[in-house]
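> Below are the sequence and a predicted model; questions follow.
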Amino acid sequence: MTERLYRDIGEQIKADLAQQELAPGCKLPTERAYAERFGTSRTVVREAFIMLEIEGWIEVRQGSGIYLRQRPGSPVSPQRVPDEDIGPFELLQARQVLESSIAACAAQTVTKQDIQQMQEMLDLEDTMMASVEVSEDADRRFHLLIARSTQNSLLLEMCTQLWDRRDRSPMWQTLHKRIMDLSYRANWLEDHRAILNQLRKRDAQGARQAMWQHLENVKTTLFALSDTDDPNFDGYLFSNLRAQ
């Protein structure tokens, strides 16, 4: 099995912490500092910290930062992140590559019935915005309807597998626990409407770009809202950032 980059970085951070004389409760360096030290991106360091959080070595304190919970090497039995789990930002990148191409393909094969069903999902997403469970289910179903409208069963299967991996991922669930305010989901609805508009016009390039931008917005939003390096980290509304 391919070694996950976040796991490699996480193990390096654990080794680093094990060598230091840090007591539980000590504040750790920022993600940016670790990214510079290991010569990698902050998204990978973010994923590494999520792994360490799940395993019980660190804790995230809202509005404060990341702190040592147990020094690696302590006589504890932490929970282990499954080897097959993938980092949330790596997963989003894979979805971005696949689903933007799927959207372009769908623009050439979509039927009126497909469009109607997608619109119904957006209507459900809009009216049930206050219900996270219903809204997220409508989000998933909208994306899978696009894949199904390609009339290519393998593309639908590949897209479904990525969504299934997201839904059962402890890494993804832990990332979302950091985000208190889910009002940013209204932006997803706007993005979905833009995608559907391009599909209605049967504009393959427009649909590709709309889907790519949507998932780029998802990556940027989730990164910003879970950023413990930011002194204002408190699950603030991303709509304010997006307007800047």
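Nice, I can see it.

> Please make it C-alpha for all contacts and neighbour counts, starting now.
Fine.

> neighbouring contacts of stretch 19-33?
With contact meaning C-alpha atoms under 8 Å, 6 or more residues apart in numbering, stretch 19-33 is reached by R42, V45, R46, G65, I66, Y67, L68, R69, Q70, R71, D229.

> give the contact list for the spatially most central residue of the chain.
Centroid-nearest residue in the chain, with C-alpha atoms, centre = their mean: P88, separated by 4.3 Å. For P88, the contacting residues are E47, R166, M171, W172, L175, by C-alpha under 8 Å, 6+ apart.

> The first one: helix or strand, and which one exactly?
Think E47. helix 42-55 (DSSP states H and E).

> How far away from the center of its chain is stretch 118-137?
19 Å (C-alpha atoms, centre = their mean, to the nearest Å).

> let's bring in a second one:
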Amino acid sequence: MNPQNDGRKLYQKVVAAISTAIQSGTYKPGQRLPPERDLAEEFEVSRPTVREAMIALDIMGLVEARHGSGIYVTNRRPEGAVAAAAQDLDIGAFELTEARRLFEGEAAALAATTITDEELAELDVILADMAEENVKNVSGEKADRRFHVAIAKSTRNSAITLVVETLWDVRDKSPLCRTMLERSREVGVRPLIDDHRDIVEALRTRDPRKARAAMHHHLGTVIENLLTATELEALQRAQMEVAAKRNEFARRAAI
């Protein structure tokens, strides 16, 4: 069931194939979908792509994580409506962060050759703001965005700055990406201060290779944390359900 190369994003192809299978009755309401690894092999895509597809299907109400045991079909919708909904969800957090890792790594390498002491001092201030936002649990990662855009600006290349700002705009506006990041925040994922500090220190050495490596490491860690957070979501939901059942049992036992 290898998705065709028809211009759609990979996760959208997986969503379309699974929603069609649900519509045709191949997967019935209440049925458990195959494990993530099996779906990745079937569609010849990465596990992060399957994860994005599962979250998209969840958002659309077609599937749900149940009792920590996997992803289950909830209902059926007309195929056309599903396809439109998948298109509306736009880009996912894995795909976006992969693009950022490639592009911002090179931006950091160039910035290492052009950044000024004043701009490095500005990054130190933004780091402090980022740490404060983490403590206060401020959503939106505004300081995080300022940090990465400041590095782009220090390249003295307006096209690079535009691309970095555009990637952040997509991050904030895409429903799928926003949902994935919100779910990550719910399980405790926050901007990594140490990673950002390592980027600043690499820039301070004016070494392009160190700056590139620091940025690659940081955004690679973001992808790993997204994987962990979305994987934990099903378990966390199951734990909440168990806790609710325990409370209900205790209430009945006290009667």
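Happy to help now that I have it. Values in this document were obtained by computation on a predicted structure and should not be read as measured data.

> Give me the TM-score for these two chains.
Superposed pair, TM-score by TM-score structural alignment, normalised by the length of structure 1: 0.84. Supporting alignment: 231 aligned residues with a C-alpha RMSD of 2.7 Å.

> still on that earlier bit, which stretch of structure 2 lines up against the helix holding E47 of structure 1?
Matched against structure 2 by TM-score structural alignment, helix 42-55 of structure 1 falls on residues 47-60.

> how about the contacts of P88 of structure 1 in a markdown table, adding neighbour count and secondary structure?
Formatted as a markdown table, the contacts of P88 of structure 1 follow (neighbours: other C-alpha atoms under 10 Å; DSSP: H, G, I helix; E, B strand; the rest coil):
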| residue | neighbour count | secondary structure |
| --- | --- | --- |
| E47 | 25 | helix |
| R166 | 19 | helix |
| M171 | 24 | helix |
| W172 | 20 | helix |
| L175 | 21 | helix |
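
> With respect to A147 of structure 1, which of the residues you listed is nearest?
Taking C-alpha to C-alpha as the measure, R166 is the one of the contacts of P88 of structure 1 closest to A147 of structure 1, at 16.6 Å.

> Mean per-residue distance, the following helix or strand past the helix holding E47 of structure 1 versus structure 2.
Per DSSP H and E, helix 42-55 of structure 1 leads on to strand 58-61 as the next helix or strand towards the C-terminus. Aligned to structure 2 and superposed, strand 58-61 of structure 1 gives a mean residue distance of 2.7 Å (mean C-alpha distance after the TM-score superposition for structure 1).

> how far does strand 58-61 of structure 1 sit from the chain's center?
For strand 58-61 of structure 1, the distance to the chain centre is 19 Å (C-alpha atoms, centre = their mean).

> Check how far the next helix-or-strand element following it sits from its aligned residues in structure 2, on average.
Beyond strand 58-61 of structure 1 on the C-terminal side, the first helix or strand identified by DSSP H and E is strand 65-68. Compared with structure 2 after the fit, strand 65-68 of structure 1 shows a mean deviation of 2.1 Å (mean C-alpha distance after the TM-score superposition for structure 1).

> and for strand 65-68 of structure 1, what span of structure 2 is it aligned with?
Going by TM-score structural alignment, strand 65-68 of structure 1 sits over residues 70-73 in structure 2.

> that older thread, packing partners of the helix holding E47 of structure 1?
If you count contacts as 3 or more C-alpha pairs under 8 Å, 6 or more residues apart in numbering; DSSP states H and E, helix 42-55 of structure 1 packs onto helix 5-19, helix 31-38, strand 58-61, helix 88-109, helix 170-177.

> got TSV for these, with distance to D191 of structure 1 too?
Below are those laid out as TSV (distance: least, C-alpha to C-alpha, whole Å):
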stretch	distance to D191 of structure 1
helix 5-19	29
helix 31-38	29
strand 58-61	30
helix 88-109	13
helix 170-177	20
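
> Quickly compare the ones you listed and say which is most buried.
Compared across the helices and strands packed on helix 42-55 of structure 1, helix 88-109 shows the largest average neighbour count, a mean of 21 (mean count of other C-alpha atoms under 10 Å).

> Burial check on the equivalent of P208 of structure 2 over in structure 1, number of neighbours?
For P208 of structure 2, the aligned position in structure 1 is A204, judged by TM-score structural alignment. Number of residues near A204 of structure 1 (other C-alpha atoms under 10 Å) recorded here: 20.

> now the angle from the biggest helix by length in structure 2 to helix 93-114?
Ranked by number of residues, the top helix in structure 2 under DSSP state H is helix 208-253. Relative orientation of helix 208-253 of structure 2 versus helix 93-114 (axes from the mean of the first three to the mean of the last three C-alpha atoms, to 10 degrees): 150 degrees.

> if you skip the residues just before and after it, what's nearest to the match of P208 of structure 2?
Leaving aside its sequence neighbours, A204 of structure 1 sits nearest to A104 (C-alpha to C-alpha, 6 or more residues apart in numbering; 4.2 Å).

> From what I see, the one you found and Q198 are in contact.
No. A104 of structure 1 is beyond contact range of Q198, at 9.3 Å (criterion: C-alpha atoms under 8 Å).
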